[in-house]
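A.B. asks: Got a predicted model here, sequence first, then my questions.
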Amino acid sequence: MRTRLTLAAGLVACALAAGAPALAGDPSHPSGGAGRTPDVPRALHPRTSSGDEPGTVAAPRTSAHPRTTTEHRVSWRVAPGVRYTRWTQTDARGPIVAHLLTVDPSTPGLRIDYASIGAVRRVAPVRDILARDHAVAGVNGDFYDIGHTGAPLGLGKDRQRGLLHAREDGWNNAFFIDRRGHADIGDLPMTATVLHHPRLAVTNLNSPFVTPGGIGIYTPRWGRTAGYGVTQGQHERVREVTVEGGRVVSNRPRLSSDRAIDGFLLIGRGDSADLLRQQLPTGTRVRAQWSLADHPQMAISGNHFLVHDGVIRAVDDTILAPRTAVGVDADTGEVLLLVVDGRTERSRGYTMVELADLMVDLGADEAVNLDGGGSSTMVGRNRRGATAVLNTPSDGFERWVANAVSITYHRPRG
């Protein structure tokens, strides 16, 4: 039996890069044409994300387990091993509309993967991101540096493209498929090194900002350089080392902006900038490597554990918002992708505690919170077999986001 306990834990603040260049005019981001949003600037620069939206304050609960009613339940098979279910649930706080994808990863021909539109910094509607993977269904993914670099705040590993972005520590609560093909949720720290230079402490890979005092690696998969956005506006004691063909070709105290990356960059802050200046003069041979703990096949991070080891970890029961979550049922191995609509009369949204409660009720022993607010989007095949947005995004249209959890299906041969 699952333990329904709530642990008091501090919430991790969402650290957004300050002073970074806006997305408009950044060639690594879409500028219209193929996008479906009626107002591209508004889509790229939404007023708020779920990370900093003040939100609606929920009415106090009248009891620990308020009476609820469930109605208007509909369900259909999206693909072999994938089922979509929608229902309305009402309690003393008001109604919500929930959307659930139940996925059996053991289904032959079925895969769960990380998905993005291309460069780490590039944003797009969830439907376009999933179309790139020829996905049958999926949901939006990680929180991202909204209005600045556009890059995800945490980690992302794609089955085909490998580890695309990550942090040594600080935003590593992730959903992943392990080396044996089993779904799980846990902490996935990154290890990155500059070979033969142990004093160079690499803290970030293609991150929206370099940890103060640390070193970030930026590869061609990042997109075009973002200048002092990746140092949060810091201009003093920063250093950019350009490595091409395995050798340092430049080592300078200024950061480049809007430039394609050939090879990779090392960007240091504070003491690490001084070490880069001292240890990597022009002409030095340099190699770097990076990986995630336990080498999962795919991974994507969220901000907080909702449920961990069967115990509810969420503590906020006051702020209502649209929510997206992913969970794993340890008994069946099923993956649960949940979106709760919000900010409408039909659906008030959920608090974090309510989201965790629902994930437990659905069977999740592990669950992590993904980006919410206007980012919350579920895409899948509808009853007619056409790919469509299945929930009601609170912005009134599909927000442009950094990445997604994708589900693909290819009929096995034979």
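C.D. replies: That came through, no problem. Residues are numbered from 1 along each chain as shown.

A.B. asks: hey, let's count contacts and neighbours off CA atoms from now on
C.D. replies: Fine.

A.B. asks: In the stretch 201-350 of the chain, what residue spans correspond to helices?
C.D. replies: Counting by DSSP state H, counting those that start in this stretch, the stretch 201-350 of the chain has helices at residues 271-279.

A.B. asks: Break down it into its strands, ranges please.
C.D. replies: Using DSSP state E, counting those that start in this stretch, the strands of the stretch 201-350 of the chain run over residues 202-205, 215-218, 238-244, 247-252, 264-269, 288-292, 298-301, 305-308, 311-312, 319-320, 323-328, 335-340.

A.B. asks: elements contacting the last one?
C.D. replies: For strand 335-340, the helices and strands in contact under the criterion 3 or more C-alpha pairs under 8 Å, 6 or more residues apart in numbering; DSSP states H and E are strand 94-103, strand 137-140, strand 323-328.

A.B. asks: Buried deepest among those strands, which one?
C.D. replies: Comparing the helices and strands packed on strand 335-340 by mean neighbour count (mean count of other C-alpha atoms under 10 Å), strand 137-140 ranks first with a mean of 30.

A.B. asks: Can I take it that residue 127 is in a helix?
C.D. replies: Yes - counting by DSSP: H, G, I helix; E, B strand; the rest coil, residue 127 is located in a helix.

A.B. asks: What is the neighbour count of it?
C.D. replies: Number of residues near residue 127 (other C-alpha atoms under 10 Å) recorded here: 25.

A.B. asks: which residues sit in contact with it?
C.D. replies: 379, 388, 389 (C-alpha atoms under 8 Å, 6 or more residues apart in numbering).

A.B. asks: do you know how far it is from residue 157?
C.D. replies: 20 Å (C-alpha to C-alpha, to the nearest Å).

A.B. asks: Now the buried members of the contacts of residue 127.
C.D. replies: Buried by 16 or more other C-alpha atoms under 10 Å: 379, 389, out of the contacts of residue 127.

A.B. asks: here comes the other one, which I'd like you to weigh against the first:
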Amino acid sequence: MLLRHDKALRIAAVTGKKLLVITLAGTIIWAQPVMGFMIGGGQSYTALAASTTAQAVKVGEQIITSGARLLKYEYNTTHAGVAKKILADVIEVDLKNPNVKLDVMTGKGGQFATRQSVLGMTQETGAVAGVNGDFFNTGLEGAPLGPQVSQGVLMSSPSQLQGMYTFAVTNNGTPVIDEYTFEGSVTAEDGSTFPLAGINKAAYTPEPNGGYSHVDAMYIYTSAWKAIDRPINSSTTPTEVLVQNGVITQISNNASLPMAVPQDGYILRTHGKAADYVRTHLAVGQKITANYQLRSATTQKLVDPSSFQMMIGGHTILVDQGKASAYSRSVSSISPSSYVARTAVGYSKDSRYAYIITVEKNTNSDGMTLTELQDFMTQVGVWKGINLDGGGSTTMVNRPLAETDTVLTFETSNGGTTQRAVSNGLGVFSVAPQGTLKGLIVSGPKQLFIGQQASYSLKGYDTYYNPIDASNIKANFKSSNANMVWTGGGFKAAKAGTATITATSGQASAAMDVKVIGANDIKSLTVGNQTAPLQAGSTISVPVTATLQDGQTISVPNESIQWELIGFQGSSKDGQLTVTSVSPNAKVGYAIARYDGFSTVVVLSAVGENVWEDFENVNYPINFTSNVPEVTGNVSITPGTGDHSNSKVLQLQYDMTAGSGKMYAYAQLNGTNGKTISSPATSMSIDVMGDSSLNWLRAEVLDKDNKTVYIDLAKQVDWTGWKRLTVDLTGYNIGYPAKLKRLYLVNVEEGQDERARTGAVAFDNIKFTVPSEGIDATLPKNTVQMVLGQKSIIVGGKKQSMDVAPTLKNNSTYVPIRYIMDAFNGSAQWNANTKTITVMRGSKLLQITVGQTDFILNGKRQKSEVAPMIIQGRTLVPLRLVSEQLGLDVNWEQKTKTITIHS
């Protein structure tokens, strides 16, 4: 059965989809090459053998709505011989449940070429859950490569790419996984016909013969296509025909029509032979019809797109007949053997359940190989399944029970809550009627820091597990213990531990456990700026971030941090630290941020951040280079744009379309010599104008020992416009003076289809902050000698008495720390309540606790083999632990039992 195109137009008009069009520039055919999608097609590619020992274990379950639930899994396996627990999430949808349905979500306004995050799509469409969908070329408009059917309307036709499978659900709720091809034609008033190549397609390289998708071809573009070109980078100049209500109303010869596609029509975009057909057979005022259908590769039968409730394109088949399948096309572009985030969809043997699957790649999960994904899918009940776009695109959102908004199900591999804007997504929709109140839950944060206040409310859900208004239900709240204190309008976290919050209304009640984070839950505390100028009047931003033992990274609220200021006077408010005055003779200051006994520090010194390069007066050569001869580009000093329009910037333009493999685009400073960074630096900041290419941004430094150091500036350039990047350099072990040789972009081979190969970025205002080594270098030199068992110490050749002698216990030497710190321009504080010693010297803040082998150095928890101890009422610390962490050298003379310490 053929589908008349005017039927599709009427449906599209109801959904309010629109299209804007501008005239295509230029008249030369083959103006530029089309960006290809993937290399390789074919019928069968062998899958690697899946693990036989890995096990998928369900660890959680949440109801989303009637007919849909979120299942949380751990996949226990080994990576490189190390045991791993990979996190995976499955949305199970009951296709026989009349209260739920699947559909495709698109970009903003339901249009192509307006990429949108999955969370944005669900919020716009009202979906209760969703994942990212089809593959798309990130360098083009962002239209899906495969077919898309929504509400029975074929919005996008399948591309001519081999082995690309699709997932669909028929109008009677039956899931289908198959390959489809597109067949269609237009019929002119004179009875002549011309074949249609597709609907709403971006430019691509057809398989298996290659070439250019839009050459000699006729395509339909509907109001679902929003891009200003139809399409960009097609290497063809169009002749376009506007059809409204089945009648030709405009023809633009060798040019695009300068208009948006109206709701009551479509535009035929033609080139070459198709344009010749237009000039020969079509005229304004004549009638024309468009008919098209899909053909199943499995049955070879024609299929009416309107027989599908929805359809979304994917990639290779992964599972068939409940077993791992051979790949249907090359998988080299989707990193088959790498541990990455992945997305897939499939259905059960009885065709009742659809399974929407994501694999997490974040601080809590290592990702999966493609064969591991196949194995996981078979373990959770997938009978037949395909791969969807994965990697950085992998995103799942769901609506928690009784809530009205969707939230991220897990941290994305792009970092925390950062989501990639994608071409489309697979959404879960509730179509249930309004039900009656079924249950109540407590709504509010499940983790708090001590001192943090939060409000909690009672929310309800109906018989279909959809949110229901519970605002008229009055509830009384209480906490199970003193960890949480009711303040009248909410709860305040009082001390570490877990409390159960209970809301009661009449005979009904609901409860939720809340974790109050304590020092033992923290792996590290980090301040946004770890160094600052010791200067009256200076103000710095000091946001504090906690990394928990389970890998979570959370911002610590200002009210939960207690600041201790040493060497200066000042104040902290709303995440800002202000220096009001500097103590006499103070050369270094410490702003110690404490949370529940866990400390980190901002070290202040007379020297702060300095501008290393602003590109206003560059007097050395800057040039473009690459590791691949086919990669071309240009580096230049140009006027800035946006908020940098009043300054000069370094611009890096690149074109990697002709290259292959791992490709670099370098902005090389001062030939092969680089520009000198004379002073040690703890951090580097740089303003970068991004191009949303998703390429990897790095800097290359050569240190004083001729060691090359690669600094990650941004794992992905996922922004457009100017953005300031700040990088902590303390972990790179750079020897100074060093040289910054290159700023560059990397397009890695794995997942290359997700990143743009052409673009431009710019750099400005490179700054370096005075490093801890610079402060330490100003400390005076000294030598100290002690003898085991003797209550004396020789400092700089002068003998002094001590009230406790060094001692040897369990092959470790213990010493009184105060005397050593006095000798080496440091200080030590004793907290009798917590039995904690805080030691400060130069750039270092060391926190050690009696009886504990854990210690904290500049906010990072570390492990030692020995712990401080109390002997005869005196606190002694392990000498080697303290000396190594504070940069002191220790010598031991066995014969005389003499300890010599020098700086």
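C.D. replies: Arrived safely. Every value quoted in this text rests on a predicted model; they were computed, and no experiment measured them.

A.B. asks: Can you give me every residue that contacts the equivalent of residue 300 of structure 1 over in structure 2?
C.D. replies: The equivalent of residue 300 of structure 1 in structure 2 is residue 312 (alignment by TM-score structural alignment). Going by C-alpha under 8 Å, 6+ apart, residue 312 of structure 2 touches 104, 133, 134, 146, 147, 148, 149, 166, 167, 168, 426.

A.B. asks: likewise residue 652 of structure 2?
C.D. replies: 624, 633, 634, 635, 636, 666, 667, 760, 761, 762.

A.B. asks: hmm, back to that, now the helices and strands packed on strand 335-340 of structure 1 in a markdown table, with distance to residue 118 of structure 1?
C.D. replies: Formatted as a markdown table, these follow (distance: least, C-alpha to C-alpha, whole Å):
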| stretch | distance to residue 118 of structure 1 |
| --- | --- |
| strand 94-103 | 25 |
| strand 137-140 | 15 |
| strand 323-328 | 22 |
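
A.B. asks: Please identify which of the ones you listed is closest to residue 245 of structure 1.
C.D. replies: strand 137-140 (36.2 Å; C-alpha to C-alpha).

A.B. asks: so what secondary structure elements neighbour the helix or strand that comes right after the closest one?
C.D. replies: As assigned by DSSP states H and E, the chain's next helix or strand after strand 137-140 of structure 1 is strand 156-158. When contacts are defined as 3+ C-alpha pairs under 8 Å, 6+ apart, strand 156-158 of structure 1 packs onto strand 110-115, strand 162-167, strand 298-301.

A.B. asks: now with 10 Å?
C.D. replies: Applying 3 or more C-alpha pairs under 10 Å, 6 or more residues apart in numbering; DSSP states H and E, one finds that strand 156-158 of structure 1 makes contact with strand 110-115, strand 162-167, strand 173-177, strand 288-292, strand 298-301.

A.B. asks: Quick check: nearest residue in space to the equivalent of residue 86 of structure 2 over in structure 1, chain neighbours excluded?
C.D. replies: With TM-score structural alignment defining the correspondence, residue 86 of structure 2 maps onto residue 96 in structure 1. What sits nearest to residue 96 of structure 1 in space, not counting adjacent residues and going by C-alpha to C-alpha, 6 or more residues apart in numbering, is residue 347, at 3.9 Å.

A.B. asks: same question, residue 378 of structure 2
C.D. replies: Sequence neighbours aside, residue 322 is the residue nearest to residue 378 of structure 2 in space, at 5.7 Å (criterion: C-alpha to C-alpha, 6+ apart).

A.B. asks: tell me, how many neighbours does the one you found end up with?
C.D. replies: 20.

A.B. asks: got a list of what it touches?
C.D. replies: Contacts for residue 322 of structure 2 (C-alpha atoms under 10 Å, 6 or more residues apart in numbering) come out as 347-349, 374-375, 377-379, 381-385.

A.B. asks: any idea how far it lies from residue 514 of structure 2?
C.D. replies: Taking C-alpha to C-alpha, one finds residue 322 of structure 2 at 41 Å from residue 514 of structure 2.

A.B. asks: OK, contacts around the aligned residue in structure 2 for residue 128 of structure 1?
C.D. replies: Structural alignment (TM-score structural alignment) places residue 128 of structure 1 against residue 120 in structure 2. Contacts here follow C-alpha under 10 Å, 6+ apart; on that basis residue 120 of structure 2 touches 105, 106, 107, 108, 126, 397, 406, 419, 421.

A.B. asks: any idea which of those is closest to residue 232 of structure 2?
C.D. replies: For the contacts of residue 120 of structure 2, the residue nearest residue 232 of structure 2 by C-alpha to C-alpha is residue 107; the value is 17.6 Å.

A.B. asks: Quick one, which of the helices and strands packed on strand 335-340 of structure 1 gets closest to residue 187 of structure 1.
C.D. replies: strand 323-328 (14.2 Å).

A.B. asks: In structure 2, what range does the closest one match?
C.D. replies: Mapping strand 323-328 of structure 1 onto structure 2 (TM-score structural alignment) gives residues 342-347.

A.B. asks: Pull up the distance across stretch 106-117 of structure 2, start to finish.
C.D. replies: Termini of stretch 106-117 of structure 2 sit 10 Å apart (C-alpha to C-alpha).

A.B. asks: same check, this time on stretch 378-398 of structure 1
C.D. replies: 10 Å.

A.B. asks: buried residues in that stretch?
C.D. replies: Within stretch 378-398 of structure 1, the residues that qualify as buried are 378-382, 387, 389-395, 397-398, counting by 16+ other C-alpha under 10 Å.

A.B. asks: From residue 829 of structure 2, how far off is the most centrally placed residue in structure 2?
C.D. replies: Nearest to the geometric centre of structure 2 sits residue 414, at 1.5 Å (C-alpha atoms, centre = their mean). For residue 414 of structure 2, the distance to residue 829 of structure 2 equals 41 Å [C-alpha to C-alpha].
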